[in-house]
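1. only geometry, no sequence info:
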């Protein structure tokens, strides 16, 4: 699984390398081809053997490139991997700043970041050392071509085989070739970085969108009834099964409470019902329709799934409540849903009310406020099936009782997972 930090690294660094190659590298390649063809034609028209001899250093240039490029490729990959690790470490520091502070671990985390930074520096220096050797060598070989023209061309002038004007023309043509030939090193360096970046981005490009599956998408039924038959499920890459022959049937409007120890598969059941994890064919049904034949996007619009961990966005309260809805709800609808979630009075007490900015991940709200704001989304969704994954852990007993009463009033099929016995009674 690709972490958020790796995604940031790919976006900021690898895509940047591809942009440089296509904006600068491709232009330089076209420039090199055009100038080389034009100049070589003019040089050959003056004297063939002098042209071939003047181009001899270029073959050494190609040989040097063949030797150096594999090493540069390896060092470039190491450098970009090190940048990804550093980005991951820095992102962890920002997202877990409170954990670091409460454990007084600032200095130890600084050391970890410094270690990752040293790796970036070390790998970057390896790349720079090769480039430092490569580019002057390209310039030296280009200068060697000019020396060949002066010495061999001078002997041809003495023998009256070519004129001094031809030597002058040759030097002008070589000066035309000088920058394109010298820039070969830059082009190859940019190409190597972009090639490595493309290889690292390959997992993103090879991901198949959910809606692009080969499954036949059937007309979506009213998913009021859930039927699970002999479900066996194991997480990808694991050898320990989560479910072994699970059978479950929930009729329209029924409410089911799920209780179990940590790791018993309570949350996994919800993720299978919403096709976050794909169940085996012929095991999970809505109204008699196999869930694997249903469009996952349409399915999730009909099912409201409240996650155990609350996820809020750095936006206004109204924007967070409207998230995932096709049509933006009116203020009256927002108020009705917030009242059901037992948070309306607190929203109205804020100076900006619905326009209140809650900060990154709801930083300006308490744990209970975050949880109830997330629950208000569910009341706006008007779902056919409601999945509640231990969503009442941060509210008091009185608020819990009111919320359960509101859930019962929705009238939809409901599955509740909780560690609290009072919720499941």
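-> Ah, there it is. Note that the structure is predicted; figures quoted are calculated from it, not measured. Numbering: from 1, shown residues only.

2. make it CA atoms for all contacts and neighbour counts henceforth
-> Fine.

3. mind listing the strands in this protein by residue range?
-> Secondary structure of the chain, counting by DSSP state E: strands at 226-234, 241-250, 255-258, 284-286, 289-290, 303-306, 385-389, 413-417.

4. Is residue 254 in contact with residue 409, as I believe?
-> No: look at residue 254 against residue 409 with CA atoms under 8 Å: they stay out of range, at 11.9 Å.

5. here comes the other one, which I'd like you to weigh against the first:
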């Protein structure tokens, strides 16, 4: 139960529903316990009056006597039916309170997990796969909900039923009650033993289910690669292998339940036999009536489900504990990127300074940036050029505070970004990543996603023109209402890049970071986009990370990165004179353009 303590806050939040539900259970079971007592009175009445009826048999008085007896038994039957209806009504109210409470907590728990997921930094997502994240917010939460609702309800039902039944039994015959309850200690020992087995196996089953989810998610996301390399059969075999392991684990757990429940039913049946035998001796001795035996048999049957449910409840609790432990592992994970000023809303000017910035990736130990030092004033344009793996994208990640620097500091408007409001900083930076991601939604919503307000269709279309993608979208059957598919799979690489550019620009950002976002567009389209950049970004600070030189866009400063450090820095003319890597790129690009 240690792992489940986290859920106590939700029980407190919905305490009135919970308490009301427990009251309804107790009232329902009270009416249920009254039914055997009414049946006992009816049976004793029949036994007592049957001899009297035989005395008047054949006489007119006998017919009248039989009518009175029949009417009395009908009243008893009607009373039993009334008690059953009352019991059922309060049982309905129980489900409307406790089960509804569990659904509300399920909703809250998923919200808490999802919110926490979004707060965690980028390094967390690099350490954990998407399938495992999905499994914990779906399958594990489902297991926990079974504890929050059905387990709590049946546990309250178990305790109240046993309390009311045992009190009623003791009031009739303490001796018979003692004999009837003899099998229960053996049942408790069995439950303790099996619960430990269930807990252990449930943990491994949930881990294997996470692995299955991860495998499926990766295959479906990379289906193009799988098909292009003709690896469908290999992936099917691997998934079947993992599924077989999951099946074996689940079967082993099912075998435990298969032996456990019949054992409990057997013990409850033994209680019934003991009741009839010992109760018969008590009737002969004159200590109880024959109706009491019937009453006790009904009581034993009433205990059958609650006692049987002990094992089921224990199984649910153990599985919920295993799942909540997995959920707690992530909820207890702290983000490495803290937000010092969540309410910060001040306007950025766009001055950027890197002071001896170094960064080492925490998981791999790779030094991506080494003592990078430069200054960019508001409205200036910077190009960052370098070979693959030189640290270009890392500069963008650090400026967005996806990671915090290992050494040195980054200043925006003269203030360390670690002291600025995280949301405010990112809100005023328009970022187009190298790996373009589009949501499984229509094109309009994908572009509008970047805006801090609810943009009109006209505004979305205007920024699509700025990104030179309007004509492409207009040529689609549904235009801006076209669904782009998962990760934008229905669009070409160039179209996805331009939609992503429109999404970044509609923010009206003070700082724009473009990470090699024109690699998949043709020269004419590139000129259209850069023409807008010259106009719209005239007073904006812009950082363009690229492998090529854009002759249509004038840069105030150009940095050439090599092995994480600055190899060259200056204007276009200065770097051409140096005759270094930048000069080689320009010469090679000019040759390619002439040949084309």
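-> Done, it's in. Every value quoted in this text rests on a predicted model; they were computed, and no experiment measured them.

6. What's the TM-score once they're superposed?
-> For this chain pair, the superposition-based TM-score is 0.92 by TM-score structural alignment, normalised by the length of structure 1; 425 aligned residues with a CA RMSD of 2.5 Å.

7. coming back round to it: most packed of the strands of structure 1?
-> Of the strands of structure 1, the one with the most neighbours on average (mean count of other CA atoms under 10 Å) is strand 385-389, at a mean of 25.

8. Stretch 75-88 of structure 1 against structure 2, how far on average?
-> In the superposition with structure 2, the average deviation recorded for stretch 75-88 of structure 1 is 1.4 Å (mean CA distance after the TM-score superposition for structure 1).

9. in structure 2, what residues pair with that stretch?
-> Using TM-score structural alignment, stretch 75-88 of structure 1 corresponds to residues 201-214 of structure 2.

10. Can you lay out the strands of structure 1 as JSON lines showing distance to residue 374 of structure 1?
-> Putting the strands of structure 1 into JSON lines (distance: least, CA to CA, whole Å) gives the following:
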{"stretch": "strand 226-234", "distance to residue 374 of structure 1": "24"}
{"stretch": "strand 241-250", "distance to residue 374 of structure 1": "25"}
{"stretch": "strand 255-258", "distance to residue 374 of structure 1": "20"}
{"stretch": "strand 284-286", "distance to residue 374 of structure 1": "25"}
{"stretch": "strand 289-290", "distance to residue 374 of structure 1": "29"}
{"stretch": "strand 303-306", "distance to residue 374 of structure 1": "7"}
{"stretch": "strand 385-389", "distance to residue 374 of structure 1": "11"}
{"stretch": "strand 413-417", "distance to residue 374 of structure 1": "15"}
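
11. Between these, which one is closest to residue 91 of structure 1.
-> Nearest to residue 91 of structure 1 among the strands of structure 1 is strand 303-306; the distance by CA to CA comes to 26.0 Å.

12. Please tell me which residues of structure 2 the closest one aligns onto.
-> Under the criterion TM-score structural alignment, strand 303-306 of structure 1 matches residues 429-432.

13. Mind listing residues that contact the matching stretch?
-> Residues outside stretch 429-432 of structure 2 that contact it (CA atoms under 8 Å, 6 or more residues apart in numbering): 400, 500-501, 504-505, 507-515, 517.

14. and residue 254 and residue 409 of structure 1? which has more neighbours close in?
-> The neighbour comparison of residue 254 of structure 1 against residue 409 (other CA atoms under 10 Å) goes to residue 254, with 16 against 10.

15. Report the contact partners of the more buried one.
-> Residue 254 of structure 1 touches 412-414, counting by CA under 8 Å, 6+ apart.

16. returning to what we had before: how about the match of stretch 75-88 of structure 1: buried residues?
-> Buried residues in stretch 201-214 of structure 2, counting neighbours by 16 or more other CA atoms under 10 Å, are found at 201-203, 205-214.

17. Serialize those residues to CSV and add fields for distance to residue 82 of structure 2.
-> Listed next are these as CSV, based on distance: CA to CA, whole Å:
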residue, distance to residue 82 of structure 2
201, 45
202, 43
203, 46
205, 46
206, 46
207, 49
208, 50
209, 48
210, 50
211, 53
212, 52
213, 51
214, 54
